[in-house]
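Structure for the following, please:
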Amino acid sequence: MRIGLLASGGLGLNVVKYFLAKSGLTFVMTDRKSTDIIQLAKEKKVPYFVGNPRDGRSQDFIKDKQIDVLISVNYLFIIEKDLINLPSKIAFNIHGSLLPKYRGRTPHVWAIINNEVETGITAHLIDNGCDTGDIIEQIKIPIGYYETGAEILRKYSENYIPLIDRVISKIESGKLILLRQDNLKATYFGKRTPEDGRIDWNWQKERIRNWVRAQAYPYPGAFSLLDSNKIVIDEVVFDERGYEENMPNGLILSAEPFLVKSPNGVIKIKKFRDIDFQIQSGKILE
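As a prediction, this is how the structure comes out:
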């Protein structure tokens, strides 16, 4: 079976390595920032395409390869209809959620923020929408109470290849069963930027904890401002100490330990990134 791969980043690199080890990769398409994928394709003498697939050159590139299956893994670009129809059998994508929930970008981060206890990955047909194609196969992944966004992404990475293998096996056996997504159950989340990480200390303590762990190192991180100085926070826990109800949310109750008031309890900041200013009790995080 001739397989073409659309791949970006670390998740994509792992899948590229897997298919190269099996001598089962016809070509790879990637973006300019995925230099590890580009270098590997050069070393292994695998045909590769770098850049936006909508520039007109990619269609001829894929047509010449006469592939059976096109797989998208963490690919940065939206795939146009004229590319979807080029493989003889199927074009499918691996998405980091249990579709139809959490369509869109960084779904694992949003799942943690929303206090989900389970996420997963979905293999689905590529269509003209955003993560809207028929579902082929899913793997469920639990979210631990203390797990961070990066830790969940590692779980995703461990399950990408088993999921792809299941789909390939079904294609080869002719036992592919498709499940149409229920759009009434769908949710969508857009692209996040580092500035989206700001903590609102008027949130309940549970949301603040989830907000922090979802974006903890090596991600850009949740943050607050202290006198216009940025503090990036990587871990918080709840603290049983009391406070006066009329105290403002975000008030620093203590510098050591670093305690902050929220609407429904005290939060202890256990880990934060290096700063060149002093934490002072009585100040307010914003």
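
rest of the way, CA atoms for contacts and neighbours
Noted.

what about the strands in the protein?
Listed in chain order, the strands of the chain (DSSP state E) span 3-7, 27-30, 48-50, 69-73, 90-95, 103-104, 118-125, 135-142, 188-189, 222-226, 229-239, 252-254, 259-262, 265-272.

What are the buried residues along the lengthiest helix in the chain?
Residue-count comparison of every helix in the chain, with assignments taken from DSSP state H, identifies helix 149-173 as the longest. Neighbour-count burial for helix 149-173 flags 149-153, 156-157, 159-161, 163-164, 167-168, 171 (criterion: 16 or more other Cα atoms under 10 Å).

closest to Q280 among those residues?
Looking at the buried residues of helix 149-173 and their distance to Q280, the nearest is G149, at 29.7 Å (Cα to Cα).

My guess is Q66 contacts L83. True?
No. The pair Q66 and L83 does not pass the contact test of Cα atoms under 8 Å, sitting 11.9 Å apart.

More neighbours: which of those two?
L83 (18 against 15; other Cα atoms under 10 Å).

Need the residue closest to the centroid of this protein.
Relative to the mean C-alpha position of the chain, the nearest C-alpha, by Cα atoms, centre = their mean, is the one of T106, at 3.6 Å.

Next up, the contacts around that one.
Applying Cα atoms under 8 Å, 6 or more residues apart in numbering to T106 gives the contacts 96, 189-192.

Please report how far it lies from D200.
With the distance defined as Cα to Cα, to the nearest Å, T106 ends up 20 Å from D200.

swap in Y102?
Remark: distance between Y102 and D200 (Cα to Cα) = 23 Å.

And these two? Which one has more around it.
When neighbours are counted by other Cα under 10 Å, Y102 and D200 differ, and Y102 comes out ahead with 24 against 17.

List the residues that contact the more buried one.
110-111, 186-189 are the contacts of Y102 under Cα under 8 Å, 6+ apart.

Separate out the buried members of those.
110-111.

and the contacts of Y102 as CSV, adding distance to I267?
Supplementary listing: the contacts of Y102 in CSV, determined by distance: Cα to Cα, whole Å:
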residue, distance to I267
W110, 21
A111, 21
A186, 33
T187, 30
Y188, 30
F189, 27
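
Out of the contacts of Y102, which comes closest to F272?
Each of these was scored against F272 by Cα to Cα, and W110 proved nearest at 21.2 Å.

Now the second one, please; I'll put the structures next to each other:
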Amino acid sequence: MLKERNIPVELVNYNDINLDSYFNSLKNKFIISANNFYIFKSKCIENNIIINYHNALISKHRGVNAHIWAIWDDDEYSGIVWHRVDNGIDTGEILIQKYIKIDNMSAKELLLAQHRAAIESFKELIDVEFEVKQLITNDKNGKLHKKKELPNNGILDLSWEQKKINRFLRSFDVGVFCDIEYPKVEVNGVFLEIESYEINSDVITLNFTNGERLNLKGLK
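This is a model prediction of the structure:
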């Protein structure tokens, strides 16, 4: 999109450079961070303008796998933001924010909806040359999620009510978009990995990586 408007762009390949050395050497650059897990250091932040795409409403979730946590926490809405980067994690002032109603989305469906919203929002920012008249204050109160953290430590509890099981399964339904472990459930003293699932009105079917399946009936 930037190249279409004759704005010079340099793409950074993570595998070819030492990121700390590269970014700390930059001055007076405009850096766009999207789907990026690198944490910019203070020197780079002080010497450049950096904006970051985050796939959540920052008031709810900061950090990694925000789309997963939005579903697990039973949020009615998720969304996206483009925000300035400061020395915190997803704590900078917000340039633009969009809301997405979750309904019964899976994590992969929500992530795709977020990416579409992020692209459209980026177009809006280009149109105003990234000069937003009124920045949105970041309250910095959203939960900070780390990479190794997963809902209920990745364990499905069969004593939960149907709605909670539904949320758990949808939150782990990431497709090819995220590298997390399969969720597990204990059956007859053995933990089995849930590869896929089917949700119907009166039964939830769990398909395990070992080829077996479990039908959950009579859930509340």
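
before we move on, back to that, if any of the contacts of T106 of structure 1 are buried, give me the ChimeraX selection for them.
To isolate the buried subset of these in ChimeraX, counting by 16+ other Cα under 10 Å, use the following:
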select :96
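
Same list (the contacts of T106 of structure 1) but as TSV, adding distance to I177 of structure 1.
Formatted as TSV, the entries for these read as follows, by distance: Cα to Cα, whole Å:
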residue	distance to I177 of structure 1
G96	20
F189	27
G190	29
K191	31
R192	34
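
closest to R32 of structure 1 among the contacts of T106 of structure 1?
Using Cα to Cα, K191 is the member of those that sits closest to R32 of structure 1, with 19.4 Å.

Just give me the match in structure 2 for the closest one.
When structure 2 is aligned by TM-score structural alignment, K191 of structure 1 is paired with K147.

Quickly note the distance from the closest residue in space to that match that isn't next to it in sequence to R116 of structure 2.
In this structure, K147 of structure 2 finds its nearest non-sequential neighbour in V64, 5.6 Å apart by Cα to Cα, 6 or more residues apart in numbering. Here the distance between V64 of structure 2 and R116 of structure 2 works out to 19 Å (Cα to Cα).

Can I get the strands of structure 1 in TSV including distance to I62 of structure 1?
TSV is the format used below for these (distance: least, Cα to Cα, whole Å):
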stretch	distance to I62 of structure 1
strand 3-7	8
strand 27-30	8
strand 48-50	9
strand 69-73	10
strand 90-95	12
strand 103-104	26
strand 118-125	18
strand 135-142	23
strand 188-189	30
strand 222-226	41
strand 229-239	43
strand 252-254	58
strand 259-262	55
strand 265-272	47
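
Out of the ones you listed, flag the one nearest R180 of structure 1.
Nearest to R180 of structure 1 among the strands of structure 1 is strand 135-142; the distance by Cα to Cα comes to 6.2 Å.

give me the stretch of structure 2 that the closest one matches.
The aligned range for strand 135-142 of structure 1 in structure 2 is 94-101, by TM-score structural alignment.

Give the buried residues for that stretch.
Neighbour-count burial for stretch 94-101 of structure 2, counted by 16+ other Cα under 10 Å, picks out 94-98, 100.

now swap in stretch 159-178 of structure 2 and tell me
Using 16+ other Cα under 10 Å as the burial criterion, the residues of stretch 159-178 of structure 2 that qualify are 162, 164-174.

between those residues, which is nearest Y22 of structure 2?
When the buried residues of stretch 159-178 of structure 2 are compared for distance to Y22 of structure 2, the smallest value, 32.2 Å, is given by V174; criterion: Cα to Cα.

contacting residues for the closest one?
With contact taken as Cα under 8 Å, 6+ apart, V174 of structure 2 is in contact with 106-108.

Likewise for S121 of structure 2?
With Cα under 8 Å, 6+ apart as the criterion, the residues that contact S121 of structure 2 are 82, 96-98.

let's see it at 10 Å
With Cα atoms under 10 Å, 6 or more residues apart in numbering as the criterion, the residues that contact S121 of structure 2 are 53, 80-82, 95-98, 115, 127.

In a markdown table, list those along with distance to L214 of structure 2.
Rendered in a markdown table, the data for the contacts of S121 of structure 2 read as follows (distance: Cα to Cα, whole Å):
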| residue | distance to L214 of structure 2 |
| --- | --- |
| Y53 | 39 |
| I80 | 36 |
| V81 | 39 |
| W82 | 42 |
| L95 | 47 |
| I96 | 44 |
| Q97 | 41 |
| K98 | 39 |
| H115 | 34 |
| D127 | 52 |
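
who's in contact with the alignment partner in structure 2 of G96 of structure 1?
When the two structures are superposed using TM-score structural alignment, G96 of structure 1 falls opposite N55 in structure 2. With contacts taken as Cα under 10 Å, 6+ apart, N55 of structure 2 has the following neighbours: 34-35, 61-67, 78-82, 98, 110-115, 117-118.

make it 6 Å
Taking Cα atoms under 6 Å, 6 or more residues apart in numbering, we find N55 of structure 2 in contact with I80.

how close does it sit to S33 of structure 2?
12 Å.

F168 of structure 2 too?
30 Å.

Turn the buried residues of stretch 159-178 of structure 2 into TSV, columns for distance to N18 of structure 2.
Compiled in TSV, the buried residues of stretch 159-178 of structure 2 are given as follows (distance: Cα to Cα, whole Å):
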residue	distance to N18 of structure 2
Q162	48
K164	43
I165	43
N166	42
R167	40
F168	38
L169	38
R170	37
S171	34
F172	33
D173	34
V174	30
